[in-house]
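Undergrad: no sequence for this one, just the structure:
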């Protein structure tokens, strides 16, 4: 069995951060989301992995390399434009050959791995296996309709009137039968080859498609609030490890990971918190569910329930929360001026200011 990992999407809902970085490499507890997926694939006993990459392919290649650090053998499959999930299968035809495969969306976060899914897959009994989970608002997802015996009888991509509350999780199992399906379908109204259309084609042509309901935690990390929620879930399970330096004026409460080279002085850290290597925390407060990347500086600052990426600095700023701060960012107090705001913002930014 092989794995096809999709890491070519543009991540429009995370702009402006995704204007310069691959969304699949955004950190959860200081580890890229994509790495959790690759580890889950390895733990399921799969070695051969094809990674579909797009405009941010160079960044993904630099982070993952040849896959050996994960115990994998990685092949990169360039996609000229984000033309749909089924298009990814189409361009991966030579890599996949006639093997069964798992397709894993690189920006999805699934607690518990995929060992159970892979072990349950029976290519003699069905041509595809789709993971489903109930969601509050299925209109934002691909949605499955089940028959009386639990088999999938219909799929729809982000329907206005969902047939159920069962969203399609971004992990699929396929036999080689799917290759005929992706060749047979046409682009949707949004100009993409939809994997839901390919699976529907299989159903319409007499192939059995099996549903696998998951009850564990799953998130599509396409929005800031989803990233922060995943960060919270992972930090819930950390164990204290203080490899850096903490002075005697600092108070640490709860579970905290402090990587080697990090320094904390005259501060209050209330876990769960992860602080990356070579980061300095001086005269500051870090509240629960916060991840600070490598080489950062926090001085006279307060921050909680947030993610700060590598090489960023926050100085002299009180009470930042529920925030996602990118790489190499500087956050400092504004100069005092009457009733004015001075802003430099990227495309599609969201800013909330006091009146």
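TA: All right, it came through fine. Keep in mind that this is a model prediction, so the values were computed, not measured.

Undergrad: drop to CA atoms for contacts and neighbour counts, all remaining ones
TA: Noted.

Undergrad: Please enumerate the helices of the stretch 201-350 of the chain.
TA: In the stretch 201-350 of the chain, the helices defined using DSSP state H, counting those that start in this stretch lie at 224-235.

Undergrad: What of the stretch 1-150 of the chain?
TA: Counting by DSSP H, counting those that start in this stretch, the helices of the stretch 1-150 of the chain are 33-43, 57-64, 85-91, 93-96, 115-120.

Undergrad: Which one of those lies nearest to residue 227?
TA: helix 33-43 (9.1 Å; Cα to Cα).

Undergrad: Quick one: list the elements packing against that closest one.
TA: In terms of contacts (3 or more Cα pairs under 8 Å, 6 or more residues apart in numbering; DSSP states H and E), helix 33-43 is packed against strand 108-110.

Undergrad: residues in contact with the strand it packs on?
TA: Under the contact criterion Cα atoms under 8 Å, 6 or more residues apart in numbering, strand 108-110 has outside partners 33-34, 36-37, 170, 216-221, 230.

Undergrad: Quick check: nearest residue in space to residue 45, chain neighbours excluded?
TA: Excluding its sequence neighbours, the residue lying closest to residue 45 (Cα to Cα, 6 or more residues apart in numbering) is residue 115, at 8.0 Å.

Undergrad: And here is the other one:
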């Protein structure tokens, strides 16, 4: 089994946090999004993962530090890491074809901007599975249309009239991903473009038209990381799940003086709390100092100092110095506010 992870996008909706860090490496409850996604998928698959192919963007942004972290991730899962580059933002179908050398055999394709909780019961009689989640506003999503056999017969992007409330979440299984490769090659060679880009959906539609059987898989939880507000919400939900699973979330060597922690919280290595009230639903990365501050429902990355603040629904980047009274903030890396 292979896992294919397109992650070349810059994450513009999550700026300023993605100006210096690729969105898939933004930490949620102390672990980068892509690490959580790939680890969770590998846990629920019913067969070993032998290769993980990562499709990255510009090397100036997705540099050797990113490559190194992804190779370490694959090694932790006893899999080979394959690194590919998408030099131009030409769409989801184009991104997958950048990993053409890895497109053979059974594979899961997962876009690295979402997190899930699910049991992957693969239907081995189907040619492919598209994971979906029931949503309240299907007109805002791409949805699947099913026939009486519960097979997928059509993909509709943001339907103006009700077709289905099952939204595509960006995770797919192919019994033989080389079939998708063949159809996407046709899409590229014949310049089939939608929205100015080559889309995975056009390859999928060609597979359906040729008689390939697609079915749905449903996830228990689907957590987006598209912008600051939903990323903070996803951090809150993930902390709740991890606490339920009794995962250790607070470094045992935490230094604290006259401080209170209201769980669930993630607190990394080398953190210092001085006259601080932290939680609930807060993640604080390694090397941070929190002083004379109350903070809840927030995400703070690494090596940041926060003083004299009362924060709620905040997202603060790496290496920030913050001393102030604003409550709901979104501050990027290396910022200084005093």
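TA: On my side now, so go ahead. Just so you know, these numbers come straight off a predicted model, no measurement behind them.

Undergrad: distance of the residue nearest to residue 45 of the first structure from residue 42 of the first structure?
TA: 9 Å (Cα to Cα, to the nearest Å).

Undergrad: What of residue 178 of the first structure?
TA: Distance of residue 178 of the first structure to residue 42 of the first structure, given as Cα to Cα: 23 Å.

Undergrad: Onto which residues of the second structure does stretch 263-277 of the first structure map?
TA: With TM-score structural alignment applied, stretch 263-277 of the first structure matches the range 255-269 in the second structure.

Undergrad: List the buried residues of the matching stretch.
TA: Buried residues in stretch 255-269 of the second structure, counted by 16 or more other Cα atoms under 10 Å: 256, 259, 261, 263-269.

Undergrad: Please identify which of the helices of the stretch 1-150 of the first structure is closest to residue 256 of the first structure.
TA: helix 33-43 (20.5 Å).

Undergrad: how far does that closest one sit from the chain's center?
TA: 11 Å (Cα atoms, centre = their mean, to the nearest Å).

Undergrad: Return the set of buried residues in it.
TA: Neighbour counts over helix 33-43 of the first structure (16+ other Cα under 10 Å) mark 33-42 as buried.

Undergrad: again with stretch 198-214 of the second structure
TA: 198-208, 212-214.

Undergrad: which residues in the first structure does that stretch align to?
TA: Under TM-score structural alignment, stretch 198-214 of the second structure corresponds to residues 193-209 of the first structure.

Undergrad: Could you list the residues in contact with that stretch?
TA: Applying Cα under 8 Å, 6+ apart, the contact partners of stretch 193-209 of the first structure are 83-87, 125-130, 142, 151-157, 177-178, 181-182, 184-188.

Undergrad: nearest spatial neighbour of the alignment partner in the second structure of residue 234 of the first structure, skipping sequence neighbours?
TA: By TM-score structural alignment, residue 234 of the first structure lines up with residue 238 in the second structure. Counting by Cα to Cα, 6+ apart, residue 238 of the second structure lies nearest to residue 29, which is 6.7 Å off, once chain neighbours are set aside.

Undergrad: for residue 127 of the first structure, same thing?
TA: residue 175 (5.3 Å).

Undergrad: show me what contacts that neighbour?
TA: 98-101, 123, 127-128.

Undergrad: Relative to residue 6 of the first structure, which of the residues you listed is nearest.
TA: Closest to residue 6 of the first structure, out of all of the contacts of residue 175 of the first structure and judged by Cα to Cα, is residue 101, at 12.9 Å.

Undergrad: if I pick whichever residue in the second structure pairs up with the closest one, what's in contact with it?
TA: Taking TM-score structural alignment, residue 101 of the first structure has residue 107 as its aligned residue in the second structure. Going by Cα under 8 Å, 6+ apart, residue 107 of the second structure touches 1-4, 173-177.

Undergrad: Go through those and say which is closest to residue 166 of the second structure.
TA: Once Cα to Cα is applied, the member of those that ends up nearest residue 166 of the second structure is residue 173, at 16.8 Å.

Undergrad: Do I have it right that that closest one meets residue 123?
TA: No. Under the criterion of Cα atoms under 8 Å, residue 173 of the second structure is not in contact with residue 123, lying 9.6 Å apart.
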